[in-house]
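S.K.: here is a sequence together with a model predicted from it:
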Amino acid sequence: MTNFPFGFGKPSGDGGEGNDPNDLSAQMPLFAELQKLLSWSGGPVNWDLAKQLAVSNLGGSAPVDPADRSAVADAVRLADHWLDDVTDLPSGVQSVESWTRLEWLDKTLPVWSSLCDPVASRVVAAMSQAIPQEQLQALGANNPFAGIMQQVGGLMFGAQVGQGLGGLAREVLSATDIGVPLGPAGVAALVPENVAAFAAGLERPADEVRLYLALREAAHQRLFAHVPWLRKHVLDTVAEYSTGITIDMSAIEEAMRGVDPMNPESMQDALTGGLFEPRQTPEQEVALRRLETLLALIEGWVDTVVTAAAGQRMPGADALREATRRRRAAGGPAEQTFATLVGLELRPRRLRDAAALWWAVTEKQGVSGRDVIWTHPDLLPTADDLDDPLGYGDRAVNLADFTAPDDLSGLDVSGLDVGDRKDPGTDGPDEADGPDPRP
């Protein structure tokens, strides 16, 4: 259960002397704080509360040691140098940063807002209509809860988002760790505290783990920096999935029937246990597969170029590759919690198929023939191509001489069919069980 600041969420009283739950004057401190929380007007999610609770759930954020900061900068510089040999895309790193867990929250909140607000707006609107009006009217015309259920919904959703982000902040390794560009453009960043925890579970030297993760971060930065339509396409695809979500109104109504508007804890209890889990429609399944394919193509390309760059230079490259693949496939506890909250799993389930496809294209068409595919969204492989990743290299037309328009930054990528399947009900193979993409 989420722990709210300022005592919000605590029982309103036991009915003893001086603590009458119906005596509003005795609860003015609570209502003063509640009014402060309800003053949010920045959208369907109360992001002020979300950040408060995320920071609270972190339980502290260790500062970055200067030696770690220097080691991260050196690792990213070396990673970028190695990547120059294996991709035509130039460096996308404008600056290197080492983030604390708290800094990760600060830097990524704007993107989380764009990811969460679409589904939150639907949930909050449903909540505002779910409590029977007679329950509110029974409290009188001047009761403090009349007309504010929508703000309360935003507050409660913000509380749950904050709890999820606080958990994620303890797990993420870099700015691009979940495959979505969360941080500022051009900023390559690692979270040293989490990197150290990840390395502790592996039988590899810490500096080798850091360099491997720097390779992945630098590769993501190259892709998003030099494929100008890609960042918008990823976020638009997530928004397309979210805005089509169907909220189970009957579940919300049932949960809200037991809410006592005078007791915030009863509302908190009503909003736990998967209430926010949306129902997935056939249209949503198609949109999700489109998103999964796009994420797999991104992660597969990164996997391919990092493997080529590490090559014989890094003794533990294969072990680290497998560890990061399995980590992305399974997701940590916090990522799973967040997926339950927003109804979205940001995991590239077909990463191995995508890596095999990019490797096959590299073998047949060379590095230039592979990287030019990112020049235009119409050239991207589809989910059908992932069904036969090794054969795609033979089928693909040589694209090395393809010339794209000079400016694709304003390209309208909405409605693209990247990731569509002929059979929406066919799942791809599990990421952890697919073949190694290399011959």
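M.R.: Yep, it's here. Computed from a predicted model, the values in this text were never measured in an experiment.
S.K.: from here on, contacts and neighbour counts on C-alpha atoms
M.R.: Noted.
S.K.: quick one: the helices in the stretch 251-400 of the chain?
M.R.: Per DSSP state H, counting those that start in this stretch, the stretch 251-400 of the chain carries helices over the ranges 264-270, 282-310, 317-330, 333-342, 351-371, 383-386, 389-395.
S.K.: this is the comparison structure:
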Amino acid sequence: METMDSQSSAAAPGPSLINWELAASTAANLAPAGPALSGKEIGAAVADLRLLADRSVPYVHEITGLDAARDLRDSQVLVVDRASWAKANTQSFSVLMQSTMAALAKKQAAALRPSSVALSGTVTGAQLGGVLAFLSSKVLGQYDPFAALAGRPGAAAGGRLLLVAPNIISVERELNVDPSDFRLWVCLHEQTHRVQFAAAPWLRHHMLSEIEKLSTLLVGDTDKLAEKLVSAARSLTRKSAEHDGAPSRGGLLDLLQDPEEKAALSHLTAVMSLLEGHANVVMDAVDAGIVPSVRTIRQRFNSRGKDRGALEKFIRNLLGLDAKMRQYSDGARFVRGVVAETGMSGFNHVWTSADHLPTEQEIHAPTLWVQRMGL
């Protein structure tokens, strides 16, 4: 399996408010062990995932009608383990948070000595590592559109698709489904994300700008941030006790109260719902001619998680993971609704410009988007 290279040299010099290297090493040390596999089994799984990742692209092209699926050489496909997935995300987070961390460091420069910044970076890095360790065993695949912006030597101009082999193998065994069918099914979803960003080259920088805006708002008032975090955690504890782990709207993102913060979150929620829902529609569009056991896979996969323990439910709520799952279903309903009215060619207007992205209200009422687009 591929391993991630060393941390980006593009990071700001001197002590950082987040120790990214520590976050990556902490995640690697704390990540749960994956399934027991011999070297031969690992090699076979990696080769199979690479093959199926390539095989899935023509199906994505056929279903989406996006010509970007014809040539995806601007990005990479990597088959990784849990530690490498975590390190890849620290590299992307460092890109996403760079301007925000720089502004925050400048704001606090008068109050914090370099030794205090280093200590804060160590604590925050260790905490982030713990979060990534938990997530590293949950993610099957991820398209990272921001990889090239980290300044890594030899990086592709676009993003990188990460297929987390131990997690894919664990889930296919848990569900007792055909490995090749399940792996192709997963690849269809993840390759769709790769095609989305290839079809809309402006989308990466648009999302980066919106994420930077939201993160700046979130950490802008550091005096109130800790109070908000504690309040959010208490609220989740209460909800878990009263509703047996019923999901909140967005975990830690529930702490956003300012109208500008809510507007920024609403836009990002709509975009993420679109991307995840569209990928799910592609997954669901395949039939037994492509993935012979697709009905069994869908049924068993959708039934997962019903027996999660109380601690995992709390953590998932805290991180907003259940809210993310709702993005899949909300976004899929939007895509199906638009396609039903306009066909896939009408829906594909969404990749034309940022002005064509749906609002959160339109995600829940596809006809509003159709009307705004004049379709």
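M.R.: Okay, I see it. None of these values were measured; they are calculated from a predicted model.
S.K.: can you calculate the TM-score here?
M.R.: A TM-score of 0.70 describes the superposed chains when it is computed by TM-score structural alignment, normalised by the length of structure 2; 320 aligned residues with a Cα RMSD of 4.1 Å.
S.K.: related to what we said a few turns ago, who wins for proximity to Gly158 of structure 1 among the helices of the stretch 251-400 of structure 1?
M.R.: Minimum separation from Gly158 of structure 1 across these (Cα to Cα) falls at helix 333-342, 10.8 Å.
S.K.: next, the buried residues of the closest one.
M.R.: 334-342 (16 or more other Cα atoms under 10 Å).
S.K.: elements contacting it?
M.R.: Contacts defined by 3 or more Cα pairs under 8 Å, 6 or more residues apart in numbering; DSSP states H and E place helix 333-342 of structure 1 against helix 101-128, helix 149-169.
S.K.: pick the most deeply packed of those helices.
M.R.: helix 149-169 (a mean of 25; mean count of other Cα atoms under 10 Å).
S.K.: residue in structure 1 paired with Val294 of structure 2?
M.R.: Correspondence of Val294 of structure 2 to structure 1, assessed by TM-score structural alignment: Ala317.
S.K.: look up the closest residue to its match, ignoring the ones flanking it.
M.R.: Ala310 (6.3 Å; Cα to Cα, 6 or more residues apart in numbering).
S.K.: count the residues that sit near that neighbour.
M.R.: 21 (other Cα atoms under 10 Å).
S.K.: go on, the one 4 residues further on?
M.R.: Number of residues near Met314 of structure 1 (other Cα under 10 Å) recorded here: 15.
S.K.: now swap in Arg313 of structure 1 and tell me
M.R.: Neighbours of Arg313 of structure 1 (other Cα under 10 Å): 10.
S.K.: skipping adjacent residues, who's closest to whatever residue of structure 1 lines up with Ala133 of structure 2 in space?
M.R.: Matched by TM-score structural alignment, Ala133 of structure 2 corresponds to Gly166 in structure 1. Nearest residue to Gly166 of structure 1 in three dimensions, chain neighbours excluded: Ala54, at 3.9 Å (Cα to Cα, 6+ apart).
S.K.: and that neighbour, which helix or strand is it part of?
M.R.: Using DSSP states H and E, Ala54 of structure 1 maps to helix 47-58.
S.K.: relative orientation of that helix and helix 149-169 in degrees?
M.R.: Here helix 47-58 of structure 1 points in a direction 40 degrees away from that of helix 149-169 (axes from the mean of the first three to the mean of the last three Cα atoms, to 10 degrees).
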